[in-house]
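K.L.:
Dropping a prediction and its sequence here:
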Amino acid sequence: MSKKNIAIVMGGYSSEAQISLKSGRTVFENLDRTIYEPYAVEILRDSWHCVLADGSKIAINKADFSIEIDSKTIFFDAVFNTIHGTPGENGLFQAYLELLDIPQTASDFYQAALTFNKRDCISALKPYGIKTATNYYLNQGDVIDEKAIVERVGLPCFVKANRAGSSFGISKVYEAENLKDAIAISFKEDNEVIIESFLEGTEVSIGVVEYEGQVMALPATEIVSENDFFDYDAKYEGKSQEITPARISEIQAQALKQQAETIFKVLKLKGITRAEFIFHNGEPHFLEINTTPGLTPASLIPQQAKVAGISLQDLFGEMITNVLKEEKNS
């Protein structure tokens, strides 16, 4: 049986590009070479290229997403999507691949766009009884009414870029007079802002995967940040404790698992996702979901898979197997 050519796409156009490159390398290093021929493909704003073993770069033909090596054209059987942020987490890249009829491992373009937009995602989930923080929305150019914001969400509150990840463009605000500065920080990442009430409680992050034909929640991770909240330094610079499985009761663990799997199914997601919750007054409150979560050695999904007894080779291989099956059955 010939090996399947797999493009592992990484990078992207956002502040998360460097993290994505690390995620992509993790996948590249953990794919089974007896089944797959992996190619490291960097999708950057100024260049789409494949990086070969010797470090040389070959341009991607955007007309059909192929590469040419030694006068031979190589087409990809599937794409393993590890782009965080635009264009691989917000649906743009997925739509492009769908037009080319190339299967990819992350959620499809509509689901990706929906979940990348925190405001729209929350709105879609509320009819299903998913609890969330109280929210206030702003678009760039709107009048900033600090009094109305505080009346709606209270203090302290979180100010977030609506369409960004890895805690870029997020601030915790304690005083009304600091709202405008925090909003300005968020607007550097996106032209839409979401302001959320502060939820006191245990923060947890839980992965959900399609594994062996089942939608399955992984063991949750409890986040104990050394900083004021789970910001960039806490996530990527070791300024947090990440405890897997989370120190929550069995009842809480089951409620969290059920909600995470329900969200995955209701939104028709696929591949690997990771959702963030706060246990507030004993109940899980949904914050946001990532459809191309971090896969670096420091990321939560690899930690959770290890506790579940799933190797990264098996996990990543399953994602590719699933989309190749979809392609065969379509």
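P.N.:
Yep, it's here.
K.L.:
hey, let's count contacts and neighbours off CA atoms from now on
P.N.:
OK.
K.L.:
If you count neighbours, what's buried in the helix or strand His285 falls within?
P.N.:
Counting by DSSP states H and E, the element that carries His285 is strand 283-290. Buried residues in strand 283-290, counted by 16 or more other C-alpha atoms under 10 Å: 284-290.
K.L.:
Serialize those to JSON lines and add fields for distance to Gly129.
P.N.:
Formatted as JSON lines, these follow (distance: C-alpha to C-alpha, whole Å):
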{"residue": "Pro284", "distance to Gly129": "11"}
{"residue": "His285", "distance to Gly129": "10"}
{"residue": "Phe286", "distance to Gly129": "11"}
{"residue": "Leu287", "distance to Gly129": "14"}
{"residue": "Glu288", "distance to Gly129": "15"}
{"residue": "Ile289", "distance to Gly129": "16"}
{"residue": "Asn290", "distance to Gly129": "20"}
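K.L.:
In addition, the following structure is provided for comparison:
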Amino acid sequence: MSAQKLIFLYSDSTFTPWKENIFGSTIATFLKATPENYYPYVTHFVGFTTEFADFLKQFDMVFNVCYGFGEAGQADIARWLDSHAIKHTASTYEIQILAKDKMNLPQICEEIDVKTPPIIQLGDVATLEYERYIVKHRMGSLHLNMLVFDASEIPYQELLEKENYIIQPYITGREFTVGVIPNENGTDYMALTPLEIRPDDDREVYIAGQSYGVTEKILNPDIEESIKREIMHKVLTLHKTMKIKGMSRTDIRIHNGEIYVLDINTMPNLDARSFLPSIAQNEGVDLKELFRRILLVTQIAYNQPIEFEMA
């Protein structure tokens, strides 16, 4: 069988709304990790034109690592690809928006008996008994543009100047991120061992990244086996319930023995510095094998859509 034509579709991080880590060096790594049964090509996203759509249709599959273009987000790219019947590896616009809009998370989690922090109206903050709150962009990345404040010091003016944000109680406790990828034969999905995001000291307030101090990535964290299995089961159930395609990564915290979902990412970054490649590699799934599985489950979905059973 001749190799299928695969094209990696991306925008440099400077062109994406949230400045995701993706550069020419990232794509060079992707090319090296292309499965043997595909012949790889690369293109920048150049615009929402019929001519560009016709160009992409020449390929058997688009590996979609385009996290946006200008003001358009990754979900808008997926919608445009779907509208032109272009086969690609990302979830549909509807699924991505469902996950991206944090206003949807309480209802999604309630339906599958998973906890998530409630969304609080600004006018109610002073009347509730929570000690601390976190402010997030409603549609943005969880780890960007965060604001944490104590209930005794509510920054009303700053909050009134913000747009498209949500307020939630700040959940203390250990934080983990959990990847979900296709299984080896592309017929189901599997959750990977949680990676812990830990502050470099004993502080109670921390956010992955550097905005509230340095955090560390801990592979194979010290966690009870029963709790680990429960985390993986809940995240896998969430992935399947939402019918996310290919892969996902979900952030959770454990507070007083309860698991709280914080955020769902339907297109986790695959740059070597990012979480999902590290988590997969830790379980013996290198980038080439991860790509093979994503392409396989995508091809199966296009040829014969699968209704996955709940875990």
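P.N.:
Right, received. Where do you want to start? These numbers were taken from a predicted model, which means no experiment stands behind them.
K.L.:
what's the TM-score here?
P.N.:
Overlay of the two chains. TM-score (TM-score structural alignment, normalised by the length of the second structure): 0.84; 295 aligned residues with a C-alpha RMSD of 2.8 Å.
K.L.:
if we can go back for a sec, give me the range in the second structure that the strand holding His285 of the first structure lines up against.
P.N.:
For strand 283-290 of the first structure, the aligned range in the second structure is residues 258-265, judged by TM-score structural alignment.
K.L.:
Quick check: that stretch compared with the first structure, mean distance?
P.N.:
Compared with the first structure after fitting, stretch 258-265 of the second structure deviates on average by 0.8 Å (mean C-alpha distance after the TM-score superposition for the first structure).
K.L.:
what's the offset of that stretch from the middle of its chain?
P.N.:
From the chain centre to the centre of stretch 258-265 of the second structure is a distance of 11 Å (C-alpha atoms, centre = their mean, to the nearest Å).
K.L.:
what's the answer for stretch 37-44 of the second structure, then?
P.N.:
23 Å.
K.L.:
same deal with stretch 285-296 of the second structure?
P.N.:
17 Å.
K.L.:
what's that stretch aligned against in the first structure?
P.N.:
Taking TM-score structural alignment, stretch 285-296 of the second structure hits residues 310-321 over in the first structure.
K.L.:
Give me the buried stretch members for that stretch, please.
P.N.:
Buried residues in stretch 310-321 of the first structure, counted by 16+ other C-alpha under 10 Å: 310, 312-313, 315-321.
K.L.:
Relative to Glu258 of the second structure, how far out is Glu129 of the second structure?
P.N.:
19 Å (C-alpha to C-alpha, to the nearest Å).
K.L.:
Oh, that last question was meant for Asp60 of the second structure, not what I typed.
P.N.:
As for Asp60 of the second structure, its distance to Glu258 of the second structure is 44 Å (criterion: C-alpha to C-alpha).
K.L.:
close enough to count as contact, Gln208 of the first structure and Pro219?
P.N.:
I think there's a mix-up here, since residue 208 of the first structure is Val and not Gln. No: taking contacts as C-alpha atoms under 8 Å, Val208 of the first structure lies outside contact range of Pro219: 9.1 Å.
K.L.:
Looking at the two now, which is surrounded by more residues?
P.N.:
Looking at Val208 of the first structure and Pro219 with other C-alpha atoms under 10 Å, you find the greater number of neighbours at Val208, namely 26 against 23.
K.L.:
counterpart of the more buried one in the second structure?
P.N.:
Val208 of the first structure maps onto Val180 in the second structure, by TM-score structural alignment.
K.L.:
Now do the contacts for that match.
P.N.:
189-192, 235-236, 239, 247-249 (C-alpha atoms under 8 Å, 6 or more residues apart in numbering).
K.L.:
what does Asn281 of the first structure give?
P.N.:
Counting by C-alpha under 8 Å, 6+ apart, Asn281 of the first structure touches Gly201.
K.L.:
Let me know the distance separating the nearest residue to Ile181 of the second structure once chain neighbours are set aside from Arg273 of the second structure.
P.N.:
With sequence-adjacent residues excluded and distances taken as C-alpha to C-alpha, 6 or more residues apart in numbering, Ile181 of the second structure is closest to Met247, at 4.7 Å. Distance, Met247 of the second structure to Arg273 of the second structure, using C-alpha to C-alpha: 17 Å.
K.L.:
Compare neighbour counts for these two and give me the winner.
P.N.:
Counted by other C-alpha under 10 Å, Met247 of the second structure and Arg273 do not tie: Met247 has more neighbours, with 25 against 12.
K.L.:
The more buried one pairs with which position in the first structure?
P.N.:
Using TM-score structural alignment, the partner of Met247 of the second structure in the first structure is Ile272.
K.L.:
picking up where we left off before, beyond the strand holding His285 of the first structure, next helix or strand please.
P.N.:
Next along the chain from strand 283-290 of the first structure, counting by DSSP H and E, comes helix 300-307.
K.L.:
Quick one: list the elements packing against that following helix.
P.N.:
Judged by 3 or more C-alpha pairs under 8 Å, 6 or more residues apart in numbering; DSSP states H and E, the packing partners of helix 300-307 of the first structure are strand 202-211, helix 312-329.
K.L.:
I'd like these laid out as TSV, including distance to Glu146 of the first structure.
P.N.:
As requested, those are exported to TSV (distance: least, C-alpha to C-alpha, whole Å):
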stretch	distance to Glu146 of the first structure
strand 202-211	27
helix 312-329	45
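K.L.:
So for Glu175 of the first structure, which of those sits nearest?
P.N.:
For these, the distance to Glu175 of the first structure is smallest for strand 202-211, at 22.9 Å, taking C-alpha to C-alpha.
K.L.:
What ranges does the second structure have for its helices?
P.N.:
24-32, 50-56, 74-83, 93-100, 105-111, 156-161, 225-241, 275-282, 287-303 (DSSP state H).
K.L.:
Pipe those helices into TSV and attach distance to Val214 of the second structure per row.
P.N.:
TSV is the format used below for the helices of the second structure (distance: least, C-alpha to C-alpha, whole Å):
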stretch	distance to Val214 of the second structure
helix 24-32	24
helix 50-56	41
helix 74-83	28
helix 93-100	25
helix 105-111	27
helix 156-161	25
helix 225-241	25
helix 275-282	16
helix 287-303	27
